[in-house]
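*Asks:* only the shape, not the letters, is given here:
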């Protein structure tokens, strides 16, 4: 399914040389075409993340999601799985099309805030310091450039309350450094756990747990639970 969508979208939209702009353009234009978002709403795809025995669920259930920020939320399909548990939910994405779909999905939920963040890097300064109990991102950072992930990690460290938790799903695909993410299995960008650990330290976040697992290829994905130090 993903391969068919990938081939269709890559034929339709040319990609430039700048890696960050290329990725943002891909999701913005693909989002407007709705192909990716339609596929991502498939119940079988969502179940990968929310099945009781999944690594995702085991770490997610450790979060205090009373005040949550979801980065690169797409249509909000992941937050929607626990929609009745939030006191306050903020959904952020670089795609206006995705945010519009999220608004439709969460219609009737007055405790949800929507942020269209077109730069696709970092968090907007309008988000207050020390304001979220949880920051999480699923099925998005696997495609991102390393410096883009670092910008989000630094943003998370700023907006989390001391002791707040951050749960990030990212690539562990170690081949093709400097190449196109769209050439890799499952569009995974180049990343290693050693690089991620160094970025977490740079951002001022403590790694509590990491799971590495097969997704698009052997050991292609990783999931880490991080914490903002209590004394920060």
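*Replies:* Done, it's in. Every value quoted in this text rests on a predicted model; they were computed, and no experiment measured them.

*Asks:* only C-alpha atoms for contact and neighbour calcs from this point on.
*Replies:* OK.

*Asks:* distance check, the residue positioned nearest the centre of the chain against residue 8.
*Replies:* What sits nearest the mean C-alpha location of the chain, by C-alpha atoms, centre = their mean, is residue 137, with 3.1 Å. Between residue 137 and residue 8 the distance is 26 Å, computed by C-alpha to C-alpha, to the nearest Å.

*Asks:* over to residue 195. Which of the three states is it?
*Replies:* helix (DSSP: H, G, I helix; E, B strand; the rest coil).

*Asks:* neighbours around it, how many?
*Replies:* 11 (other C-alpha atoms under 10 Å).

*Asks:* next up, a structure to set beside the first:
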């Protein structure tokens, strides 16, 4: 059995819950013990790994995966009110062109200063865009109850669960009631103790069910969850991603 087939086998077992997963992959590239006393050091480490990454240039050629009309990304995006929209982990801003005309205000966030500077240059003629360098788990600087949508594509799949939790909390704070989140996150709910780069497509520990549970605790109701595979050919891994669309139904205490 190849490594890809083994990962697919594990995902299928996890999805159906027919038997307990008990498999140890190669040792992780980083030991979590080093980060146990400071959660933000894990967040920063992950952010640093994407600093100046060749991914950003290559990703400009993959926009069809998100914006062709037959994709789940495009279809779910049509359910959003883009009047006041926040994009988490914007990278070089490749998605902005697809909602620019719909929005009255746009807020772009990224953990890397270089990405924010790139976006400022790319959209220098657009006065309705604001930019923030985030610490990797907050929406600091955005007013409470001011936004209609918070979304992220092709980034949260790598995030630590603790940071996803913080973003859910912050999204509840900044969204108006009835506002929505559209989060593309991992469905790799197995091998919870390994570092994310040791898992297929660098998907961190998360699942559709865990996300739905967390979202409900932070004042959101799940509208839809689409589970899908990622990669092509020999790199295809089944059911490793999820796109969750949720609506804010109540405010939560800070």
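*Replies:* Structure received. Here the structure is a predicted model, which is why all the values come from computation and not from measurement.

*Asks:* any idea how far the residue nearest to the centre of the first structure is from residue 69 of the first structure?
*Replies:* Between residue 137 of the first structure and residue 69 of the first structure the computed distance is 9 Å (C-alpha to C-alpha).

*Asks:* quick one: residues contacting residue 157 of the first structure.
*Replies:* 203-205, 228 (C-alpha atoms under 8 Å, 6 or more residues apart in numbering).

*Asks:* give me the subset of those residues lying in helices.
*Replies:* residue 203 (DSSP state H).

*Asks:* mind putting the contacts of residue 157 of the first structure into TSV with distance to residue 127 of the first structure and neighbour count?
*Replies:* TSV is the format used below for these (distance: C-alpha to C-alpha, whole Å; neighbours: other C-alpha atoms under 10 Å):
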residue	distance to residue 127 of the first structure	neighbour count
203	17	19
204	18	19
205	18	24
228	16	24
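
*Asks:* and the two most separated of the contacts of residue 157 of the first structure?
*Replies:* Spatially, the most separated pair among the contacts of residue 157 of the first structure is 203 and 228, at 9.4 Å (C-alpha to C-alpha).

*Asks:* tell me the counterpart of the residue nearest to the centre of the first structure in the second structure.
*Replies:* Using TM-score structural alignment, the partner of residue 137 of the first structure in the second structure is residue 152.

*Asks:* does that match touch residue 182 like I think?
*Replies:* Yes: applying C-alpha atoms under 8 Å, one finds residue 152 of the second structure in contact with residue 182, separated by 6.6 Å.

*Asks:* and residue 166 of the first structure, what helix or strand is that in?
*Replies:* For residue 166 of the first structure, the host element (DSSP states H and E) is strand 160-171.

*Asks:* that strand aligns to what range in the second structure?
*Replies:* The aligned range for strand 160-171 of the first structure is 175-186, by TM-score structural alignment.

*Asks:* what about that stretch, how far off from the first structure?
*Replies:* Comparing stretch 175-186 of the second structure with its match in the first structure after superposition yields a mean distance of 0.5 Å (mean C-alpha distance after the TM-score superposition for the first structure).

*Asks:* that older thread, for the strand holding residue 166 of the first structure, packing partners?
*Replies:* strand 132-137, strand 221-227 (3 or more C-alpha pairs under 8 Å, 6 or more residues apart in numbering; DSSP states H and E).

*Asks:* just those: most buried one?
*Replies:* strand 132-137 (a mean of 25; mean count of other C-alpha atoms under 10 Å).

*Asks:* how far off centre is that strand?
*Replies:* Centroid separation for strand 132-137 of the first structure versus its chain: 11 Å, with C-alpha atoms, centre = their mean, to the nearest Å.

*Asks:* and residue 166 of the second structure, what's its match in the first structure?
*Replies:* In the first structure, residue 166 of the second structure lands on residue 151 (TM-score structural alignment).

*Asks:* gap between the spatially closest residue to that match that is not a sequence neighbour and residue 29 of the first structure?
*Replies:* Residue nearest to residue 151 of the first structure in three dimensions, not counting chain neighbours: residue 122, with 4.5 Å by C-alpha to C-alpha, 6 or more residues apart in numbering. With distances taken as C-alpha to C-alpha, residue 122 of the first structure is found 20 Å from residue 29 of the first structure.

*Asks:* confirm residue 109 of the second structure sits in a strand?
*Replies:* Yes: under three-state DSSP, residue 109 of the second structure sits within a strand.

*Asks:* which position in the first structure aligns with it?
*Replies:* Counting by TM-score structural alignment, the partner of residue 109 of the second structure is residue 92.

*Asks:* now residue 122 of the second structure
*Replies:* The equivalent of residue 122 of the second structure in the first structure is residue 105 (alignment by TM-score structural alignment).
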